[in-house]
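Peer 1: compute the structure for the input listed below.
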Amino acid sequence: MYGLLRPLLFALDPERAHALGLGGLDLLRRTGLGGLLGQPPAPLPTRAFGLTFPNPVGLAAGLDKNGAHVDALLALGFGFVEVGTVTPRPQPGNPRPRLFRLPQAQALINRMGFNNDGVDALVRNVARAQRRGGLLGINIGKNKDTPNDEAALDYLHCLRKVYPLADYVTVNISSPNTAGLRELQEEQALRRLVAILREEQERLAARHGRRVPVLVKIAPDLSDSDIDAAGRVLGDLQVDGVIATNTTTARPGIGGLRHADQAGGLSGAPLMGKSTAVLRMLRTRLPEQIPLVGVGGILHGADAATKQTAGAVLVQLYTGLVYRGPALVGECVEALRRRKEAPSRGLVPNA
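Peer 2: Below is the predicted model:
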């Protein structure tokens, strides 16, 4: 069915198509017609961060910034859905147009800028969700006008608000679309921020009687020395997991394509090599007990298997869903199932 709908959606402005697509998913779920988009994959239980995921294929943050479509997205067969990025206060994001398709490269460029309705609105939305069939991650950030030396206050505010509802929380310090945000990945700034959040995580765990994992999402544009430093910090502070990676400001292999010169973060097929290289490097620099989530450039089931071979336990989709539709979810689950069942080929079964 998505093959029929995609030309219609691609004829629209990308943001308009985005909103219509999410609305359509909600309508199909409410009317019991979700099966038209395909059947969810068979379970492939996967352990990470002390949680059991129904399968290791998730939706990356950014598609559902306000947590308003959780049930419809879980119905597509994802083992987990990550909503956000959410900030303490509502903000409109960057001026439009701010989302661009590059279909020849199966890529997107976005400079959305954490547009969202604020953490209180997200909490209300998530509280209403039934959340059947998968786990929920909530991705948190800082407001655009919050200086970096006060950023921890924004992250603390969001962490406290979402903690009771989240299965895990992701700290986003790697979007290229909020000025100065990536400076929080520098070694000393990273150590300070993550230490503050880890302390609060333990206080919240005692208060709520459950420990919610906190992950950190990093950029694909770090130098080797920056990755070394990030590995030291995140290992020393014993974060629960790391997501590699966000979008890139580089433009690998898309020179000359329409929109290639637009500012913003590039996602989709051209990001696959760069994000996987960072994932592989992080796996060699982090303690084995810190799981990695691989995201960036997954357009086929084989791409998901490549991420696991590079060290990921879980994988996430975003741009691949735009180009391939819901069938990609099951394709990736089945590719990872085959990988798990084929240790004789020298592959390491999924933990």
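
Peer 1: could you use CA atoms for every contact and neighbour count after this?
Peer 2: Fine.

Peer 1: what's the neighbour count on R160?
Peer 2: 12 (other C-alpha atoms under 10 Å).

Peer 1: look up how far D224 lies from it.
Peer 2: Noted for R160: a distance of 33 Å to D224, by C-alpha to C-alpha, to the nearest Å.

Peer 1: same deal with I290?
Peer 2: Distance, I290 to D224, by C-alpha to C-alpha: 19 Å.

Peer 1: neighbour count winner among the two?
Peer 2: Using other C-alpha under 10 Å as the criterion, I290 and D224 rank with I290 on top: 18 against 12.

Peer 1: helix or strand right after the one helix or strand V293 maps to?
Peer 2: Using DSSP states H and E, V293 maps to strand 292-295. Downstream of strand 292-295, the first helix or strand assigned by DSSP H and E is helix 301-309.

Peer 1: elements contacting that next one?
Peer 2: For helix 301-309, the packing partners by 3 or more C-alpha pairs under 8 Å, 6 or more residues apart in numbering; DSSP states H and E come out as helix 272-285, strand 292-295, strand 314-317, helix 327-340.

Peer 1: quick one more, to check against the first:
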Amino acid sequence: MNLIEQIGLSALRKIDPEASHGLAIKALQYGIAPKTEVYSSPRLKTSIAGLELANPLGLAAGFDKNATVLAPLTRCGFGFIEVGAITPRPQPGNPKPRLFRLTEDRAAINRFGFNNEGMDAAAARLAKRPKNAVIGLNLGANKDSEDRAKDFATVLARCAANLDFATVNVSSPNTEKLRDLQGKDALSALLGGVIETNAALNRPIPIFLKIAPDLTEAEITDVAEVANASGISGIIATNTTLDRAGLLSQHAHQKGGLSGQPLFEKSTRVLAKLSTMTDLPIIGVGGVGSAEQAYQKIRAGASAVQLYTALVYGGMGLVTKITRGLDELLKRDGFESVKQAVGSGRSDWT
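Peer 2: Predicted coordinates:
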């Protein structure tokens, strides 16, 4: 992290977290944020569900909710980018304050509730997206929808023409009863509708399913069974947690989903367990803040990883730091590719 980025992060951490996030988006829009080439090497180049990645480190959904900074994000060093979540109709989300910085825990709690400008606004921006990047969209459902399962397919149909992949997000804890869609029968029906819509597109795209970290072992088994039979292309493990064990911050009691460092172990154990139940590729997310943690996710069974909350504390310079460090770790352990390392340390987590 250079001096300018250090000063900028320090200033942003002194103001309201949601306002700070808005300023970070503005900085990207106006070209103020640091720019870097995507770091890659023969070891880091990989593919997942047919997507060719320069490196396996992606930006998780939630940072660029409305696809407003697609071009700037492609200059931040990510191997792939996921924007959203996007719902069919615009919605304001939950009342403010709804984002809390847990500095002592290097974490955050959010209860945004899928605040976004809707699929038409997102589709217009995606139509102008950079072509030299891998960009996906997190699909969401409106809070007041009479058919939430249908909402996911609706957003996919509207936006898919300019996407490389899409993610079915039934794991946010901030929309009432949304996580109920992770139940076996409900999830099977939902994914069936999304896959049917995808198959009817002129250019079908990979579909991922994002799951919660708070599932029981039986629930993980159910998710794996449904995923294996559904025709989806992969799983993203995991979203934020409702667990508050071991937190130090004064904001620990706030309602919402917890992300960042406290989630690392929990989410990595879920992905490791899941990887023993499916041959589908898994994207590991939750608590990634260093090259070593990205490497641990891969060794636990992830084919690629994502981060978001760590950027609050490490800035965009963290992206290249992690990809370069991951390259060195793969080299150190004699791996010629990311794929060779996937699952090599699964037993440490199961």
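
Peer 1: can you calculate the TM-score here?
Peer 2: The TM-score (TM-score structural alignment, normalised by the length of structure 2) is 0.92; 336 aligned residues with a C-alpha RMSD of 1.8 Å.

Peer 1: next, format the helices and strands packed on helix 301-309 of structure 1 as JSON lines and append mean neighbour count and distance to A189 of structure 1.
Peer 2: JSON lines is the format used below for these (neighbours: other C-alpha atoms under 10 Å; distance: least, C-alpha to C-alpha, whole Å):
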{"stretch": "helix 272-285", "mean neighbour count": "20", "distance to A189 of structure 1": "19"}
{"stretch": "strand 292-295", "mean neighbour count": "30", "distance to A189 of structure 1": "22"}
{"stretch": "strand 314-317", "mean neighbour count": "28", "distance to A189 of structure 1": "27"}
{"stretch": "helix 327-340", "mean neighbour count": "21", "distance to A189 of structure 1": "36"}
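
Peer 1: using JSON lines, lay out these together with distance to F100 of structure 1.
Peer 2: Below are those laid out as JSON lines (distance: least, C-alpha to C-alpha, whole Å):
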{"stretch": "helix 272-285", "distance to F100 of structure 1": "18"}
{"stretch": "strand 292-295", "distance to F100 of structure 1": "20"}
{"stretch": "strand 314-317", "distance to F100 of structure 1": "18"}
{"stretch": "helix 327-340", "distance to F100 of structure 1": "21"}
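
Peer 1: whereabouts in structure 2 does the strand holding V293 of structure 1 align?
Peer 2: On structure 2, the counterpart of strand 292-295 of structure 1 by TM-score structural alignment is residues 282-285.

Peer 1: mean shift between the matching stretch and structure 1?
Peer 2: With mean C-alpha distance after the TM-score superposition for structure 1, stretch 282-285 of structure 2 departs from structure 1 by a mean of 0.3 Å once superposed.

Peer 1: now the aligned partner of S249 of structure 2 in structure 1, nearest residue through space, not along the chain?
Peer 2: In structure 1, S249 of structure 2 lines up with L257, judged by TM-score structural alignment. Distances taken as C-alpha to C-alpha, 6 or more residues apart in numbering place L102 nearest to L257 of structure 1, at 7.2 Å, with adjacent residues excluded.

Peer 1: surely that neighbour and R258 touch.
Peer 2: Yes - at 6.9 Å, L102 of structure 1 counts as touching R258 under the criterion of C-alpha atoms under 8 Å.

Peer 1: and I109 of structure 1, what element?
Peer 2: Secondary structure from DSSP H and E places I109 of structure 1 in strand 107-110.

Peer 1: how about the helices in the stretch 51-200 of structure 1?
Peer 2: 70-74, 119-128, 151-162, 187-208 (DSSP state H, counting those that start in this stretch).

Peer 1: what is the strand holding V293 of structure 1 packed up against?
Peer 2: Looks like strand 292-295 of structure 1 contacts strand 241-244, helix 272-285, helix 301-309, strand 314-317 (3+ C-alpha pairs under 8 Å, 6+ apart).

Peer 1: helix or strand right after the first one?
Peer 2: The helix or strand immediately downstream of strand 241-244 of structure 1 is strand 265-268, counting by DSSP H and E.

Peer 1: and that following strand, how far from structure 2 on average?
Peer 2: For strand 265-268 of structure 1, the mean deviation from structure 2 after alignment is 0.2 Å (mean C-alpha distance after the TM-score superposition for structure 1).

Peer 1: contact partners of stretch 238-249 of structure 1?
Peer 2: Residues outside stretch 238-249 of structure 1 that contact it (C-alpha atoms under 8 Å, 6 or more residues apart in numbering) are 49, 174-176, 198, 213-221, 263-267, 271, 275-276, 278-279, 290-296.

Peer 1: quick one: which helix or strand includes G22 of structure 2?
Peer 2: In the assignment (DSSP H and E), G22 of structure 2 maps to helix 17-29.

Peer 1: so which bit of structure 1 is that helix matched to?
Peer 2: Against structure 1, helix 17-29 of structure 2 falls on residues 14-26 (TM-score structural alignment).

Peer 1: over to stretch 155-162 of structure 2?
Peer 2: Using TM-score structural alignment, the residues of structure 1 aligned to stretch 155-162 of structure 2 are 158-165.

Peer 1: and the matching stretch, which residues are buried?
Peer 2: Neighbour-count burial for stretch 158-165 of structure 1, with 16 or more other C-alpha atoms under 10 Å as criterion, is recorded at 158-159, 161-164.

Peer 1: also stretch 257-267 of structure 1?
Peer 2: Buried residues in stretch 257-267 of structure 1, defined by neighbour count with 16+ other C-alpha under 10 Å: 260, 263-267.

Peer 1: and the furthest pair within those?
Peer 2: Using C-alpha to C-alpha, the pair of the buried residues of stretch 257-267 of structure 1 lying farthest apart is A263 and S267, separated by 12.5 Å.

Peer 1: shared neighbours of these two, anything?
Peer 2: With C-alpha under 8 Å, 6+ apart as the test, A263 of structure 1 and S267 both reach I109.

Peer 1: quick check: closest non-adjacent residue to N228 of structure 2.
Peer 2: Using C-alpha to C-alpha, 6+ apart and skipping residues adjacent in sequence, the residue nearest N228 of structure 2 is T278, 6.5 Å away.

Peer 1: number of residues surrounding that neighbour?
Peer 2: T278 of structure 2, neighbours per other C-alpha under 10 Å, totals 17.

Peer 1: surely it touches A229?
Peer 2: No - with contact defined as C-alpha under 8 Å, T278 of structure 2 does not reach A229; the gap is 10.2 Å.

Peer 1: please list all residues in contact with P17 of structure 2.
Peer 2: By C-alpha under 8 Å, 6+ apart, P17 of structure 2 lies in contact with 99-101.

Peer 1: mind checking how far the counterpart of P204 of structure 2 in structure 1 is from I290 of structure 1?
Peer 2: Here P204 of structure 2 is matched to R211 in structure 1, going by TM-score structural alignment. In this view, R211 of structure 1 and I290 of structure 1 are 16 Å apart by C-alpha to C-alpha.
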